[in-house]
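Engineer: prediction below, plus the sequence it came from.
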Amino acid sequence: MIKKFISYYRPYKKLFLLDFICAVIAAFLEIGFPVIVNKVIREYIPQKELVLVITAIIALLGFYLMSALLQYIVTYFGHKLGHLIERDLRKDLFKHLTEQPFAFYDDRKTGELMSRITTDLFEIGEVAHHGPEDIFISISTLIATFVLMYLVNPYLALITIALVPVISALIIYFNKKMIKVNKRIYNRLADFNSGLENTISGIRVVKAFSNETFEQDKFEKLNEGYKDAKLEFYQVMGLSHTTNHFLMKLLSLVALLLSSYFFIKGYITDYSDIIYFILLTNVLIRPIEKMNAVIESYPKGIAGFKRYLELMHIKPTIVDSEHATELTVVNGEVEYKNVSFSYGDDKHVLSNISFKIQAGQTVAFVGPSGAGKTTLCNLLPRFYDIDKGDILIDGKSIQSVTLSSLKENIGMVQQEVFLFNGTVRENILYGKLNATDDEINEALKLAQLDEVIANMKDGIHTIIGYRGIKLSGGQRQRLAIARMFLKNPPILILDEATSALDTKTESDIQASLEKLSKGRTTLVIAHRLTTIKNADKIFVVTQDGIFEEGTHEELLSKKGLYASLYQEQFQSI
């Protein structure tokens, strides 16, 4: 873990050295204060050398000014170093998360992942800045101060320094306790963020069912759990601070008692040595206080970094094969060969599915809910990887081509439309980031959205709100369709693409989709069977696999499951 943490310093070696060297110099300037004061008290004042006293004071002033400058460098550039490392950690984690397949997100809460990429990394920057320099400075200052104390009186120095291991042991003890507590805090905070994100994103459902009180009670439990974990941390921190504070004051008292005793007994002959020794004791306390400050940030940072590594160690299960090639010049022939798939349990959603779609054909998948129609289509762009069998595009296994080129050649409009909180233009551009205005306008026209946009106050630059809340359901669906028109891929997957549209708009969009489908391979998942009458082939999917296949007329003539489903819908109209 430490080796991995240190690797994040490499790009900022110069910045780290600047911060580290300045911090060390500033620390040793602190030791210079008792040395100069001892010189003044021991020699200059008894000899009434006022000029030398003033010279020493000017030297001390210079020390303080230099120390102030060094403290600025350490504060600004040190925190800059810490933040840059925090930024890099966040960038790596975000990249890692975007490379994970759908299955990764199926079992995780959005709020928890947000907590991992934000809160968990806040304290790591502080540890990155203060950790190495504070530990080094504390040890160096302790050694240097001990040497100066030893020169005053070896026995006095040894007796005084004996308390340091006791304080250090307590620091280590409380440090371990706080790491454990901090891990619980991060877990509680992840639950807290997840619950909060869930409630706020679903606030319309909450209010529609008048469940505000239920959500408030649920939030109260999460809030209390987080509070309890924080209070436990503060309790441990309070015990740590109190104990260390008492021991450090005790250190000063021990130094005063022992130095006085040694002077009275004649082991120390110069009273100025008593003052010098007490001043050195105060310097000795500072690295201990610094270690005590580290104890607050270190457990938080380490707990956060451990959780960061937990996520980073989860390797993406769907990646390019070693010899993956680009999928180019796609005609659109699709073939499923004995495909089996399950969502990680023993029950297979799909078992030994085989069929072939000719390039340019429009095929439809119909059947009862839960039969695996959407799953079947999600396997084509490798949102999930199959357990057995193979899927081919133009005779090439999708496992043998790069993921990026595979997805570039497949366009998908899903039943549940997701729009980003931005403008109409930004959402459409997601289909083709470098699209021209003419291409955007053509996509809007094909999706029957141009007139709607023209009537908006800000036109294509209208902010649509969180998940497109300012648009109607039909407008959201058409915006997603426009995004797919702009991408213009050779293979299309339409998962209930017109489900949220009124009859008139659905008819218009259906005509546009049929026009777009000419010369392209299109996979349609539909519950409204009237929308797929013109499909080249229809597959009736059940939990047992593909139950029937054929054209609309062929399936009706068979008077099987498709005919039954069609008759039910026809009678309900």
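Structural biologist: Thanks, I have the structure now.

Engineer: use CA for all of it now, contacts and neighbours both
Structural biologist: Noted.

Engineer: so who does residue 510 touch?
Structural biologist: Contacts of residue 510 were listed using C-alpha atoms under 8 Å, 6 or more residues apart in numbering, and they are 498, 531.

Engineer: put this next to the first one:
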Amino acid sequence: MNHSSPNIPATTPGSIPHTSDRPGRGPARLNPADRTQLTRHPVSLRRIAALFAPHRPTIVVVVLLITAASVINLAQPFLVRGVIDDALPHQDIPLLIWLTAAMVGVAALTSVIGVVQTWMATAMGQKVMHALRVKLFTHLQSQPLSFFTRTRGGEVQSRLTHDIAGMQSVVTSTATGVASNLTTTVATAVAMVALSPQLSLISLVVLPPAIWLSRRVALIRRQVTDERQATLAALHTQVEEGLSVSGARLAKTLGTTARDATLFTQRSDQLIGLELRSQLAGRWRMATMQIVFAAIPAVIYLAAGLPATSQGMTIGTLVAFTALQGQVFRPVMGLLNIGVQWVTALAFFSRIFEYLDLDPELKPPADPAPWDAERVQGEVRFEQVSFAYDDGSPTLAGIDLVVPAGTTTAVVGSTGSGKSTLASLVPRLYDATSGRVMIDGVDVRDLAPADLAATVGVVSQETYLIHASVRENLLLAQPGATDAALWSALETASLAGTIAALPEGLDTLVGARGHRFSGGEQQRLAIARTVLRNPPVLVLDEATSALDNTTEARVQAALDELSSGRTTLMIAHRLSTVMDADQVIVLEGGRIVEQGAPSELLTADGPFASLAAGRESALVA
């Protein structure tokens, strides 16, 4: 994090103050995207101030420390003048000792103040960032699946990490920079007038064109840097996408490896020219700055030597004034950049607040219904349930369904009939647009999220495993489970033998998104997690769809055993699975078109019989 230090070293004639060529330092340029973001989602300054309200005492102390350091540091030129004009010419050793000791003391004092100020400002910024980060994370957790469906994962991560970190850095450095640069500029200007009003007037004439020239030269470097960053971003994106497990598999199967290598070569070659332009622009900038900073003291020396402007000026005064005049350049440049930095900070806040202002569609109940998951019977009831996604088109319409406690209901139908949507309403991944979904007569919307999660277990067709060990993936379901319980769950899922045969057993790393294991093994790990949770209500959304016939038969037998005495809502895809259910419902266009025992429906020669006949053993179109 950048903090402008009030202890700015004086520049000697012809020297160049330290300036960084990194993006974000020196003359800044407004990013049009920041303006667009602020137009789309304006930010209230009062809302920003509320974030820092708990830290008012710290802010006051930091500002006072910065101001004190800036003022104390201005003693240095006057001490130098005393050394040159008084102590050295008169060989006044005691005065020389006092003055030089004071110079060291001033430097030490301002350095200590700078460390304390940086520590306090950084700690405050980190606390504000921590509060925002936690608030945003928990708020995004309350969003429905539709939010994550329509939002890129990288966008969520960027706002949660990069934007909050950038906000903290920009705001902290901007706030401390304003105090430091403003006090340094004002105090330096006052000291310059006190030393020599005549040379101060000359500086007022010389400084503006010098500052303008420096900004113009710096913009050239910034433009080249932006182009280089864009090319690097494209290069990094290709590396991330092309050298991931999925990217490498796609390239090999589509035969695009040579094409990808050519594109990577072209982008890398572009970086050569951009890097050369960037370095040359930097050299031209430094050369220009060298000329500017050599010209400024030269003009001052010329004015000091002319009888009309010198008026008996001493050498010490001239050296002190030159030092002051040299160090006023940097804070002035900093103040000129404050406007752009503030817009950048507001854009960060806008992006964060935009997510915080999202209305959580799945709001937890203010007064949750009393619930004991161990005493749940498990009857699931749909009463006139309808559902529509964001586009407004109905996916479910007027669903009336009772899944008696301890029974298995299979849901079949063609693709897009609403089977998975129906199943997702039970664990409240979505809320019904109208109607009610109830467990034991209690609306799922009236249950605390933790109670509902303990009651309903879900195994979906899309298995997700974290990049950790088998043990850690299983412990997500029951953090305190023993190894014996883990092995028992794996045995139920027909995976114990596979894991036991691995050199590291339960400590085997599953890999990114579970790529260490086959699709069927991933699915069985997910089933083992559900077995470990032991929920009274099961939702199986094509839970065995990734398994071969032999493995599916073993896992289905385990699921049948697990389902015994439990309420199970199963999205089925094979006739053999459906025939073991207590009842079958057939969905078409979001409506129940047939319902009954599987054997009865087969003989009824209705939609179920047509599905079975049309797909032989499969029931999903």
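Structural biologist: Ah, there it is. If you're wondering where the values come from, they're calculated on a predicted model, not measured in any experiment.

Engineer: tell me who's in contact with the residue minimising distance to the centre of the first structure.
Structural biologist: Centroid check for the first structure by C-alpha atoms, centre = their mean gives residue 117 as the closest residue, at 2.3 Å. Residue 117 of the first structure makes contacts with 90, 93-94, as judged by C-alpha under 8 Å, 6+ apart.

Engineer: pretty sure residue 277 of the first structure contacts residue 259?
Structural biologist: Yes - the pair residue 277 of the first structure / residue 259 is scored as a contact, 7.5 Å apart, by C-alpha atoms under 8 Å.

Engineer: just to revisit the earlier point, nearest to residue 358 of the first structure, of the contacts of residue 117 of the first structure?
Structural biologist: Ranked by distance to residue 358 of the first structure (C-alpha to C-alpha), the contacts of residue 117 of the first structure are led by residue 94 at 38.8 Å.

Engineer: to which residue of the second structure is that closest one aligned?
Structural biologist: Aligned by TM-score structural alignment, residue 94 of the first structure pairs with residue 137 of the second structure.

Engineer: tell me how far the nearest residue to that match once chain neighbours are set aside lies from residue 133 of the second structure.
Structural biologist: The shortest distance from residue 137 of the second structure to any non-neighbouring residue, by C-alpha to C-alpha, 6 or more residues apart in numbering, is to residue 160 (7.1 Å). Distance, residue 160 of the second structure to residue 133 of the second structure, by C-alpha to C-alpha, to the nearest Å: 6 Å.

Engineer: is the residue nearest to residue 137 of the second structure in a helix, a strand, or coil?
Structural biologist: Three-state assignment for residue 160 of the second structure (DSSP: H, G, I helix; E, B strand; the rest coil): helix.

Engineer: how many neighbours does the counterpart of residue 357 of the first structure in the second structure have?
Structural biologist: Aligning on TM-score structural alignment places residue 357 of the first structure opposite residue 403 in the second structure. By other C-alpha atoms under 10 Å, 20 other residues sit near residue 403 of the second structure.

Engineer: now for residue 403 of the second structure: which residues touch it?
Structural biologist: 379-381, 409, 567-569.

Engineer: so can I have CSV of these showing neighbour count, secondary structure and distance to residue 331 of the second structure?
Structural biologist: Output for the contacts of residue 403 of the second structure, formatted as CSV (neighbours: other C-alpha atoms under 10 Å; DSSP: H, G, I helix; E, B strand; the rest coil; distance: C-alpha to C-alpha, whole Å):
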residue, neighbour count, secondary structure, distance to residue 331 of the second structure
379, 21, coil, 71
380, 23, strand, 69
381, 23, strand, 69
409, 27, strand, 73
567, 24, strand, 71
568, 32, strand, 70
569, 25, strand, 68
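
Engineer: now render these as JSON lines, adding distance to residue 591 of the second structure.
Structural biologist: Formatted as JSON lines, the contacts of residue 403 of the second structure follow (distance: C-alpha to C-alpha, whole Å):
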{"residue": "379", "distance to residue 591 of the second structure": "21"}
{"residue": "380", "distance to residue 591 of the second structure": "18"}
{"residue": "381", "distance to residue 591 of the second structure": "15"}
{"residue": "409", "distance to residue 591 of the second structure": "16"}
{"residue": "567", "distance to residue 591 of the second structure": "22"}
{"residue": "568", "distance to residue 591 of the second structure": "20"}
{"residue": "569", "distance to residue 591 of the second structure": "16"}
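
Engineer: gap between the alignment partner in the first structure of residue 596 of the second structure and residue 568 of the first structure?
Structural biologist: In the first structure, the residue matched to residue 596 of the second structure (TM-score structural alignment) is residue 550. The gap separating residue 550 of the first structure from residue 568 of the first structure is 19 Å, by C-alpha to C-alpha.

Engineer: the two: who's more crowded?
Structural biologist: Higher neighbour count among residue 550 of the first structure and residue 568: residue 550, with 18 against 11, using other C-alpha under 10 Å.

Engineer: pretty sure that one sits against residue 537.
Structural biologist: Yes - counting by C-alpha under 8 Å, residue 537 is a contact partner of residue 550 of the first structure at 5.1 Å.

Engineer: doesn't residue 356 of the first structure lie inside a helix?
Structural biologist: No - using three-state DSSP, the assignment for residue 356 of the first structure is strand, not a helix.

Engineer: ok, it - contacts?
Structural biologist: Taking C-alpha under 8 Å, 6+ apart as the criterion, residue 356 of the first structure is in contact with 333-336.

Engineer: swap in 6 Å and give it another go.
Structural biologist: Contacts of residue 356 of the first structure were listed using C-alpha atoms under 6 Å, 6 or more residues apart in numbering, and they are 334-335.

Engineer: find the nearest non-adjacent residue to residue 546 of the second structure, please.
Structural biologist: That would be residue 520: by C-alpha to C-alpha, 6+ apart, it lies 5.3 Å from residue 546 of the second structure.

Engineer: what's the burial count for the one you found?
Structural biologist: Look at residue 520 of the second structure: counted by other C-alpha under 10 Å, it has 18 neighbours.

Engineer: the alignment partner in the first structure of it: what secondary structure?
Structural biologist: Aligned by TM-score structural alignment, residue 520 of the second structure pairs with residue 474 of the first structure. Assigned state for residue 474 of the first structure: helix (three-state reduction, three-state DSSP).
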